[in-house]
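> With the sequence up front, the predicted model follows.
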Amino acid sequence: MSKQSLVLVVDDDVRTARLFVRMLREDGFQVELAHDGAAAIGRLGRAPLPDVLVTDLSMPHADGLAVAKYAQACRPGLPVFLVTGYPDLVARRMGSLDPEPQVFTKPVDYDELSTKLVQALIGK
């Protein structure tokens, strides 16, 4: 992670989203926030594209899997981290994501998420 990596956080739960943003910034990431799937897709339409996507699964306008598919179409190989209270739904709907998202069940173990983000970015 030589440059400051850009993380796009997508979550319609404002408190959870703000907490993620604050913690990621404290860990040295550059972070942008979208509060629903449509806003995330709009953000993915302009540069710079994020280095990693952290998204909730269930959101208004477009769910996390739709956002992830669009993100990987814009930036092939983009690491995706899905945060959900329904991990069984993700496994059934993962489809053509490459690489497959890493799934974190709410409540999220932030230390584990942060470690996996760094590993994904180093592996790029």
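It's in.
> contacts and neighbour counts: CA atoms only from here.
Will do.
> list the contacts for residue 83?
Residues counted as contacts of residue 83 (CA atoms under 8 Å, 6 or more residues apart in numbering) are 54, 55, 56, 57, 103, 104, 105, 106, 108.
> Then residue 24?
Residues 30, 31, 114 are the ones in contact with residue 24 under the rule CA under 8 Å, 6+ apart.
> neighbours around the last one, how many?
Applying other CA atoms under 10 Å, we find 16 other residues in the vicinity of residue 114.
> check which helix or strand covers the most centrally placed residue in the chain.
Of all residues in the chain, the one closest to the mean position by CA atoms, centre = their mean is residue 54, 1.4 Å from it. Of the helices and strands defined by DSSP states H and E, residue 54 is found in strand 52-56.
> okay, now the one to match up with it:
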Amino acid sequence: MEPTPHIAVVDDHREIRELLVRYLGQHGYRVSAAGSAAEFRAQMERGEVPDLAVLDIMMPGEDGLSLCRHLRSTSPLPVIFLTAMAEDTERIVGLELGADDYLVKPFNPRELLARIRAVLRRSSGGATKEEPLAKGSSVKFGDKVFDMTRHEVTGPDGVAVPLSTAEYRLLCVFLEHAGKVLSRDSLLDLTSGREAEVWDRSIDNQVSRLRRKIEEDPKNPMLIKTYWGDGYCFTGKVTPA
């Protein structure tokens, strides 16, 4: 029997915390709640590590963006943002920090449930079936080694660079389709299972973030080429490590 997925809800609004604890619990999840980033950090330090965190962006004290930045530097924990603002800027910043998805308040709990299921499916064993590369332990492209078990890319200097869940998923798609130009819509569908919205820049931001981790010169990329009007193409040679 597989363990019950643990979802952490971090939001300073008690009503939202109580709603999600009750609703997600009714749908088979183990749910913990925290009213602040500090409280969530304390839970993590006690060993209460969730399978996914739902973070409110606007919170007193440390906000969700800062907390996400900390998580991305220490773990591959999937993150879904809740934001009360519909402006693109806040959502783009969240995605650039490595969030896997976002939802604008007020939201329908059923939609959040669907997004949680999708993110967990992609970041767990279910994603492995959709990502043949993940069956192996590591692959090589250029002078770098991609460890698919540890979600890390190691360069010739021996320094391992951790990837967020979104970056890992995007790199897997690129490596599986090396040499093929993929449109933004295709990349969004393959990595997130959703269609692009008008002016959706999430893929561009994710590509930019991934380039900073695997390219020698992100401003003059040699591995992930841009094909204006068409999309992106991974041009590196992929071989078993």
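Sure thing, it's come through. All values derive from a computational prediction rather than experimental measurement.
> pretty sure the residue nearest to the centre of the first structure is touching residue 6, no?
No. With contacts counted by CA atoms under 8 Å, residue 54 of the first structure stays clear of residue 6, the gap being 10.8 Å.
> What about the contacts of residue 24 of the first structure, which are in helices?
Here DSSP state H is the test, and these give residue 114 as lying in helices.
> Buried residues, the helix or strand following the strand holding residue 54 of the first structure. List them.
Next helix or strand after strand 52-56 of the first structure toward the C-terminus (DSSP H and E): helix 64-74. Residues of helix 64-74 of the first structure classed as buried: 64, 65, 67, 68, 69, 70, 71, 72 (neighbour count, 16 or more other CA atoms under 10 Å).
> Tell me what angle helix 64-74 of the first structure forms with strand 52-56.
Angle, helix 64-74 of the first structure to strand 52-56, by axes from the mean of the first three to the mean of the last three CA atoms, to 10 degrees: 160 degrees.
> what sits up against helix 64-74 of the first structure?
Applying CA under 8 Å, 6+ apart, the set of residues contacting helix 64-74 of the first structure from outside is 10, 37, 40-41, 44-45, 53, 55-58, 78, 80, 82, 93-94, 96-98.
> residues touching the residue nearest to the centre of the first structure, list them.
Taking CA under 8 Å, 6+ apart as the definition, contacts of residue 54 of the first structure comprise 7, 8, 9, 10, 80, 81, 82, 83.
> For those residues, which entry has the maximal number of neighbours?
Ranked by neighbour count (other CA under 10 Å), these have residue 10 at the top, with 31 neighbours.
> Would you list the buried entries among the contacts of residue 83 of the first structure?
Buried among the contacts of residue 83 of the first structure by 16+ other CA under 10 Å: 54, 55, 56, 57, 103, 104.
> Distance check, the first one against residue 17 of the first structure.
As judged by CA to CA, to the nearest Å, residue 54 of the first structure and residue 17 of the first structure stand 10 Å apart.
> intersection of neighbour lists for the two?
Taking CA under 8 Å, 6+ apart as the contact criterion, the residues that touch both residue 54 of the first structure and residue 17 are 9, 10.
> for the first structure, what spans make up the strands?
Counting by DSSP state E, the first structure forms strands over residues 6-10, 30-34, 52-56, 80-84, 102-105, given from the N-terminal end onward.
> what packs against the second one?
It refers to strand 30-34 of the first structure. Contacts of strand 30-34 of the first structure with other secondary structure elements, assessed using 3 or more CA pairs under 8 Å, 6 or more residues apart in numbering; DSSP states H and E, are made with strand 6-10, helix 14-26.
> Comparing the first one with the second structure, how large is the average distance?
Here strand 6-10 of the first structure, set against the second structure after superposition, deviates by a mean of 0.6 Å using mean CA distance after the TM-score superposition for the first structure.
> How far away from the center of its chain is that strand?
Average the C-alpha atoms of strand 6-10 of the first structure, do the same for its chain, and the two points are 6 Å apart (CA atoms, centre = their mean, to the nearest Å).
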